[in-house]
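**Student:** Below is the sequence, then the predicted model.
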Amino acid sequence: MELKRLTQMAMLSALGVLGSLFIWIPLGVAKAFPVQHAINVISAVLFGPVGAGVVALVTALIRIFTGTGSLLAIPGSVLGAVLAGLLYRYTRRSGFAAIGEFVGTGVLASLVAVPYAAIFMGTQVGAFFFMPGFMASSATGAILGLVIWHFLERSKVALPVN
């Protein structure tokens, strides 16, 4: 069972990396990736908060190392994935995973990104600078993830592991 879970996590990370090559939204010093947010919702339902956080972190690190993502990929994906996993764990409703992704990334991560960008990127911006882009990306991705999850669930392709 553990090998199957790790394989699924690796495949979702790979899809997140590949998706970032084709669909992204420019945000000045950063780029937003709705596919990552969709993967976060699916990972949250399948693996819970820790597994979703690991998938998001691995995806972000690969994107950073390959030059397809900025350092903002870490807070921009991990916080949403973890909150999505927590909300799904406590409600068992995929819609709450999507809400967790939006709040975790669109609100919390966009605020964390301001001091993070100042420390790690040397970029000084206003408190709400990243919020519109992060919200647009996470809302689009969360809805996409929810639609994909319902399709997978209905087709019996994927069932929650946690």
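**Tutor:** Happy to help now that I have it. Numbers count the residues shown, from 1 in each chain.

**Student:** C-alpha from now on. contacts and neighbour counts both.
**Tutor:** Noted.

**Student:** immediately after the top helix by length along the chain, which helix or strand?
**Tutor:** In terms of residue count, the longest helix belonging to the chain (DSSP state H) is helix 34-66. The C-terminal neighbour of helix 34-66 among helices and strands, as given by DSSP states H and E, is helix 73-91.

**Student:** Measure how the longest helix of the chain sits relative to helix 73-91, angle-wise.
**Tutor:** On the basis of axes from the mean of the first three to the mean of the last three Cα atoms, to 10 degrees, helix 34-66 is oriented at 140 degrees to helix 73-91.

**Student:** what comes up buried for helix 34-66?
**Tutor:** Of all the residues in helix 34-66, those buried under the rule 16 or more other Cα atoms under 10 Å are 34-64.

**Student:** Comparison target below:
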Amino acid sequence: MKKMNLLKLVTMSMFVGVGVVISPLLRIEGMCPMAHLINITAAVFLGPVEAFLVALMIGVLRMSLMGIPPLALTGAVFGALLSGVFYRVSKGNIMSAVLGEIIGTGIIGAIVSYPVMTFLWGREGLSWLFYVPSFICGTLIGGSIAALFLYQLQSAGVLIEIQSKLKGEDSVCVKKQKTESL
């Protein structure tokens, strides 16, 4: 496994800290839109594996410190990973990252939540699709905020700077490569 640089680790830590702090403050019952904002932003800034790790750490901390059920994990890790994968496969399309979060969390995470909450947590009377509506609504809210934020960074030319610094590249070379590929 390649060595992570210090800036990437600090950035991941900041995402985890912000994610844990804002999740109870800006939460709608049954949804956590700010988690999706963090997932998508981390996926675009850092990549799929790092976004997955950020979501995993936020979920574990929320469960252990705040008594949140396992939905903190099932409702985050799939979306963070798919958001990063979709962003990378689409070669930097922000809406693809949002779509990855919606599919990963709103559909896959919601369906995986059923057996977790039924068999491990002891909840009764749930159906396979019980969590889908609230998870999709949460991802739409958080995804919209993330898209607005990331498009603003992109239009200001800051997004490519952040990404290149986190990858350890010279941003001038990255801009030149992107311009040449167009």
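**Tutor:** That came through fine. Keep in mind that this is a model prediction, so the values were computed, not measured.

**Student:** what about the longest helix of structure 1, distance to the chain center?
**Tutor:** On the basis of Cα atoms, centre = their mean, to the nearest Å, helix 34-66 of structure 1 sits 5 Å off its chain's mean C-alpha point.

**Student:** okay, that helix sits on what stretch of structure 2?
**Tutor:** Residues 33-65 of structure 2 are where helix 34-66 of structure 1 aligns, taking TM-score structural alignment as the criterion.

**Student:** what about Phe120 of structure 1, how many residues close to it?
**Tutor:** A total of 11 residues lie near Phe120 of structure 1 under the criterion other Cα atoms under 10 Å.

**Student:** And Lys4 of structure 1, by the same measure?
**Tutor:** Neighbour count of Lys4 of structure 1, defined by other Cα under 10 Å: 10.

**Student:** again with the one 10 residues further on
**Tutor:** As a burial measure, the neighbour count of Ala14 of structure 1 was computed by other Cα under 10 Å and equals 16.

**Student:** Kindly report the same for the one 3 residues further on.
**Tutor:** By the criterion of other Cα under 10 Å, Val17 of structure 1 has 24 neighbours.

**Student:** Give me the aligned partner of it over in structure 2.
**Tutor:** Alignment of Val17 of structure 1 against structure 2 is given by TM-score structural alignment, with Val20 as its counterpart.

**Student:** wait, isn't its match in contact with Leu61?
**Tutor:** Yes - the criterion here is Cα atoms under 8 Å, and Val20 of structure 2 meets it with Leu61 at 7.1 Å.

**Student:** overlap in contacts of the two?
**Tutor:** Applying Cα atoms under 8 Å, 6 or more residues apart in numbering, one finds that no residue jointly contacts Val20 of structure 2 and Leu61.

**Student:** Centre-most residue in structure 2?
**Tutor:** Nearest to the mean C-alpha position of structure 2, counting by Cα atoms, centre = their mean, stands Asn39 at 1.3 Å.
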